[in-house]
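1. Fold the stuff below for me.
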Amino acid sequence: MKYFTYLILICGIFMISSCGGDDDICESGEGTPRMKVAFKSLASGKEVTLDSVYVAVDYGSGKVQLGKLQKINSRLIPLRVDDSPYTDVYFRLENKAPESHVRINYTTKTAYVSPGCGIKKTYENLNSELKQSNPVQKVEAGQNQIENEDKINLYLLF
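-> Okay, here's the model as predicted:
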């Protein structure tokens, strides 16, 4: 009986120590980064905080609503991860208000990260065009590559 207790204790220790390896999840920012969009005033050219903004993105099968955020000065937006050279993003300030259509063009590179994270996409040569201009009046380029989520890639002028 004494040996049986030791055997169960040793098996329990091995089971606990084998759980939770480093490759289980992608938690240290190694995944595909999102585009950072900030907002500016058209009159002053300075960054502003919006009372609310609604964002929708077309990932190739129709618009997906990303929801409403309040009192924000920037927003992270995931881009398409397929082989498309652009992503269409839609912005509006109120729920039933007109929306602006912005097309973000880019080239992509892929790199293997780890078994947990898989493949990471980075976006280069970003440029954007304003297709529908209400409420966004103008777009202004920021950093033209997305390697992480620290730098602003696009400014929307209201």
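2. use CA for all of it now, contacts and neighbours both
-> Will do.
3. what's near enough to touch the residue positioned nearest the centre of the chain?
-> Centroid-nearest residue in the chain: Arg34, 2.5 Å away (criterion: C-alpha atoms, centre = their mean). By C-alpha atoms under 8 Å, 6 or more residues apart in numbering, the contact list for Arg34 reads Leu76, Ile77, Pro78, Leu79, Ile146, Asn148, Glu149.
4. The second one and Phe91: what is the separation?
-> Meaning Ile77. Per C-alpha to C-alpha, to the nearest Å, Ile77 is found 11 Å from Phe91.
5. re the thing from before, so of the contacts of Arg34, which ones are in helices?
-> Counting by DSSP state H, no part of those is found in helices.
6. Show me which of those residues are buried.
-> Listed as buried from those are Ile77, Pro78, Leu79, Ile146, Asn148; burial here means 16 or more other C-alpha atoms under 10 Å.
7. Sequence B follows; please return its structure for comparison with A:
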Amino acid sequence: MKYFKFLIAICFLGVLFSCGGDDDICESGEGTPRMKVAFRSLDSGKEKALDTLYVAVDYGAGKVDLGKLAKIDSRLIPLRVDNSPYTDVYFKLTYNGAESKVRINYTTKSTYVSPGCGIKKSYENLSSELVTPNPVQKLEAGQNQIENEDKTNLYLSF
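-> Sure, this is the predicted structure:
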């Protein structure tokens, strides 16, 4: 019985000291940032909110639907994390409506963050090209690098 209590105490102390910190959880914006897209009126050039917006992205294996959002003034869109120099993003205002294709070109830089987060991609030298112009009529560049998700990188004019 004496050895059994000793074994229980050793197990308890082992469990107590084996609990690690939260360094394996990727929090507080340490991961790869997303591109922020805002919307403007084609007539006035002022920022506006959209009633609905459907977004799809081609990550290299076909289009992935990111879904519909309603009553929005900006949208965060994840870009490709492989070594591709561009990402194709598709925008439409209605489910069965016309779809605009926008190609986002960039260069990437990889930075090691932590064992839990792995590698963080930074996007630099952003430029965009409007491949299919309906319903998006015009593109305007914002900040040309993605460091965090605070600043707008691209303005779409409808």
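8. Superposed, what's their TM-score?
-> Scored against TM-score structural alignment, normalised by the length of the first structure, the superposed chains reach a TM-score of 0.93; 158 aligned residues with a C-alpha RMSD of 1.5 Å.
9. Of the contacts of Arg34 of the first structure, which is the nearest to Glu129 of the first structure?
-> Nearest to Glu129 of the first structure among the contacts of Arg34 of the first structure is Leu79, at 15.3 Å by C-alpha to C-alpha.
10. Is it correct that that closest one is in contact with Lys36?
-> No: contact criterion C-alpha atoms under 8 Å: Leu79 of the first structure and Lys36 do not qualify, at 10.4 Å.
11. still on that earlier bit, and the contacts of Arg34 of the first structure, which is closest to Gly116 of the first structure?
-> Asn148 (18.3 Å).
12. From Gln70 of the first structure, how far off is the closest one?
-> Taking C-alpha to C-alpha, one finds Asn148 of the first structure at 24 Å from Gln70 of the first structure.
13. residue boundaries of the strands in the first structure?
-> Counting by DSSP state E, one finds strands in the first structure at the ranges 35-40, 50-58, 63-72, 74-77, 86-92, 100-114, 118-132, 138-141, 154-157.
14. between the ones you listed, which gets nearest to Leu9 of the first structure?
-> The closest of the strands of the first structure to Leu9 of the first structure is strand 100-114. By C-alpha to C-alpha, the value is 32.9 Å.
15. I'd guessed Gln65 of the first structure sits against Ala56; true?
-> Yes: using C-alpha under 8 Å, Gln65 of the first structure is in contact with Ala56, at 4.3 Å.
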